[in-house]
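Trainee: Pasting the sequence and the predicted coordinates here, then a few questions.
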Amino acid sequence: MSDESTASADLIPGAAGVPGGPGGQRRDAFGAGDSGDTSGFGGLVTPVPILSSTARPFGDADADAVYDALERAFPQLGDAVERVVVDRGELTVHVRRESLVAVGQTLRDDPDLRFELLSSLSGVDYPDDVTGRRLHSVAHLTSMTHRRRVRVEVSVTDADPTVPSLTSVWPTADWHERETYDMFGIVYTGHPGLTRIMMPDDWIGHPQRKDYPLGGIPVDYKGATIPPPDERRSYS
């Protein structure tokens, strides 16, 4: 194995305490599982998520400054936030959905925070989420005043996929929420016009959910026909 390929994966110590040794497993950098992986690494191990907050202080000056300011500006923060994670220099605040708009308003308006820009809002589907809330709505916020970023995340169940709309705080959330609704089925309550933005209005299902079938329709492209995904090359 080349040095480059070794560096791209973590080796879990085996019985002898030697990384990759007898009894050890390879945890690939891609984190894939049950997918017919084509990365070239066999026996991938998906790490179990740890649902706890990063210890304070975070050890990151911007993350500490943002969260300290948020605690001062939002006294009910302990009830509004489930956990706070700082990883690879990125601050993620997991907010309870009933507090999302109020926390967002504070992040935008407080002079020590000033997250004026919602740069993106998207969805994520974790079918094996240990909390049972597989659908996550993730907003990426930017403070142009203080040159900082923060991620605000809300998780909901498939049975009750409703999240308050952030359009009243950041109007740019409008089309982002429409796309997330279209692709993941997260319903943004209070949105001014929550309709599909990419798929036809009568389309059944939400294509970026992990359990959405790969089937599709053939596409004509410059004289050739591209078959649906489930009829293309098999990688298993």
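Mentor: Cool, the structure landed. Numbering: from 1, shown residues only.

Trainee: going forward, measure contacts and count neighbours with C-alpha atoms only.
Mentor: Noted.

Trainee: Can you list the helices and strands that the one helix or strand residue 182 maps to packs against?
Mentor: Under the criterion of DSSP states H and E, residue 182 resides in helix 173-184. For helix 173-184, the packing partners by 3 or more Cα pairs under 8 Å, 6 or more residues apart in numbering; DSSP states H and E come out as strand 117-125, strand 187-189.

Trainee: which of those sits most buried?
Mentor: strand 117-125 (a mean of 20; mean count of other Cα atoms under 10 Å).

Trainee: just checking, next helix/strand downstream of that one?
Mentor: strand 135-143.

Trainee: For that next one, name the packing helices and strands.
Mentor: strand 117-125, strand 148-156.

Trainee: Take those and write them to TSV, including distance to residue 175.
Mentor: Written out in TSV, the entries for those read as follows (distance: least, Cα to Cα, whole Å):
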stretch	distance to residue 175
strand 117-125	9
strand 148-156	18
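
Trainee: so which of these gets nearest residue 95?
Mentor: strand 148-156 (5.5 Å; Cα to Cα).

Trainee: quick one, what contacts residue 176?
Mentor: Listed by Cα atoms under 8 Å, 6 or more residues apart in numbering, the contact set of residue 176 reads 120, 121, 122.

Trainee: Okay, buried residues for the one helix or strand residue 64 maps to please.
Mentor: If you go by DSSP H and E, residue 64 is part of helix 61-73. By neighbour count with 16 or more other Cα atoms under 10 Å, helix 61-73 contains the buried residues 62, 63, 64, 66, 67, 69, 70, 73.

Trainee: In addition, the following structure is provided for comparison:
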Amino acid sequence: MAENHKWNENGDHLVLFMDIMGFKDRVTRMEHQDLLNKMIEFKEKNDRLKPLLQDKNGELLRMVQFSDSIIIASLDDSKSALNRIVKAGVVLMQNALETGFALKGAITKGPLTFDSELGIYFGLPLVDAYLLEEELKFYGVAFHHSVEELIQQYKERPLIRGGREQYLPVSEYQIHLKSGRSLHFCILYHKLTRLLAKGDYSVTLNRHLKLFSRTVSGSPKIYIDNTRNFLEDAHD
């Protein structure tokens, strides 16, 4: 059965909000052209997102990036949308670390207005995603409680495409927050390869984390240590 590639005006949507860490510091410390080159490199790597954003029948996800923020929204709140937006999160996390950026973010669910032509983006899930992202103290993507029921539905009855079960790299983990640690569902972005096939990509990501660690001191290293622990301990 073909998917309905239409924006659900009256229903809920999944929202992925991502923040580029330390961006303001880079703006003040780096030469403008050097930072621009880094942003262009990141954007070019994000060509991997294209099959997730659109197919021959039209749009699948909506995306906007401004300054240090990235927002991706699904057309509805289906299991197919969950699978797609999680993979988009995997691509962004992998691409960022490989470019020398660090991201953290959150996925939420709820009513949303996402109008690219008018430049209007607002809704409760955006607020929820921003607030949860602010609490994270590791480089990764956590899920708001509004998405937990949909995750459980996916786990119980996985999405099937082409006769094959679609692996969802999502699991619960005691994530690091600014106020302590708490069990949340999060994206296992180290459990998919660059081709978005199931596999272990943690060795490559750890190598980029090590390089990134040489460029910072103080509290950013805590984020790196927490991320290393996540890559080692978080499993499905």
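Mentor: Ah, there it is. Everything numeric here is computed off the predicted structure, so don't read it as measured data.

Trainee: Got a TM-score for the pair?
Mentor: The TM-score (TM-score structural alignment, normalised by the length of the first structure) is 0.27; 109 aligned residues with a Cα RMSD of 5.8 Å.

Trainee: For residue 173 of the first structure, which of the helices and strands packed on strand 135-143 of the first structure is the nearest?
Mentor: strand 117-125 (6.7 Å).

Trainee: Which secondary structure elements does the closest one sit against?
Mentor: Helices and strands touching strand 117-125 of the first structure, by 3+ Cα pairs under 8 Å, 6+ apart, are strand 135-143, helix 173-184.

Trainee: In CSV: these, plus distance to residue 3 of the first structure.
Mentor: Shown next, in CSV, are these (distance: least, Cα to Cα, whole Å):
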stretch, distance to residue 3 of the first structure
strand 135-143, 35
helix 173-184, 39
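
Trainee: Minimum distance to residue 102 of the first structure: which of these has it?
Mentor: With respect to residue 102 of the first structure, and counting by Cα to Cα, the nearest of those is strand 135-143 at 14.2 Å.

Trainee: got a list of contacts for the helix or strand harbouring residue 52 of the second structure?
Mentor: Element membership for residue 52 of the second structure, per DSSP H and E: helix 50-53. Identification of contacts with helix 50-53 of the second structure by Cα under 8 Å, 6+ apart yields 59, 60, 61, 62, 63, 84, 85, 87, 88.

Trainee: follow-up on the earlier one: C-terminal to the helix holding residue 64 of the first structure, what's the next element?
Mentor: helix 77-80.

Trainee: list the helices and strands the helix or strand that comes right after that next one packs on?
Mentor: Next helix or strand after helix 77-80 of the first structure toward the C-terminus (DSSP H and E): strand 81-87. Counting contacts by 3+ Cα pairs under 8 Å, 6+ apart, strand 81-87 of the first structure is packed against strand 90-95.

Trainee: Contact partners for residue 130 of the second structure?
Mentor: 17, 105, 106.

Trainee: What distance do you get for it to residue 70 of the second structure?
Mentor: 11 Å (Cα to Cα, to the nearest Å).

Trainee: so what sits against both of those two?
Mentor: Common neighbours of residue 130 of the second structure and residue 70 (Cα under 8 Å, 6+ apart) are residue 17.

Trainee: elements contacting the helix or strand just after the helix holding residue 52 of the second structure?
Mentor: As assigned by DSSP H and E, the chain's next helix or strand after helix 50-53 of the second structure is strand 54-55. Using 3+ Cα pairs under 8 Å, 6+ apart, no helix or strand is in contact with strand 54-55 of the second structure.

Trainee: Run a quick neighbour tally on residue 156 of the second structure.
Mentor: Using other Cα atoms under 10 Å, residue 156 of the second structure has 9 neighbouring residues.
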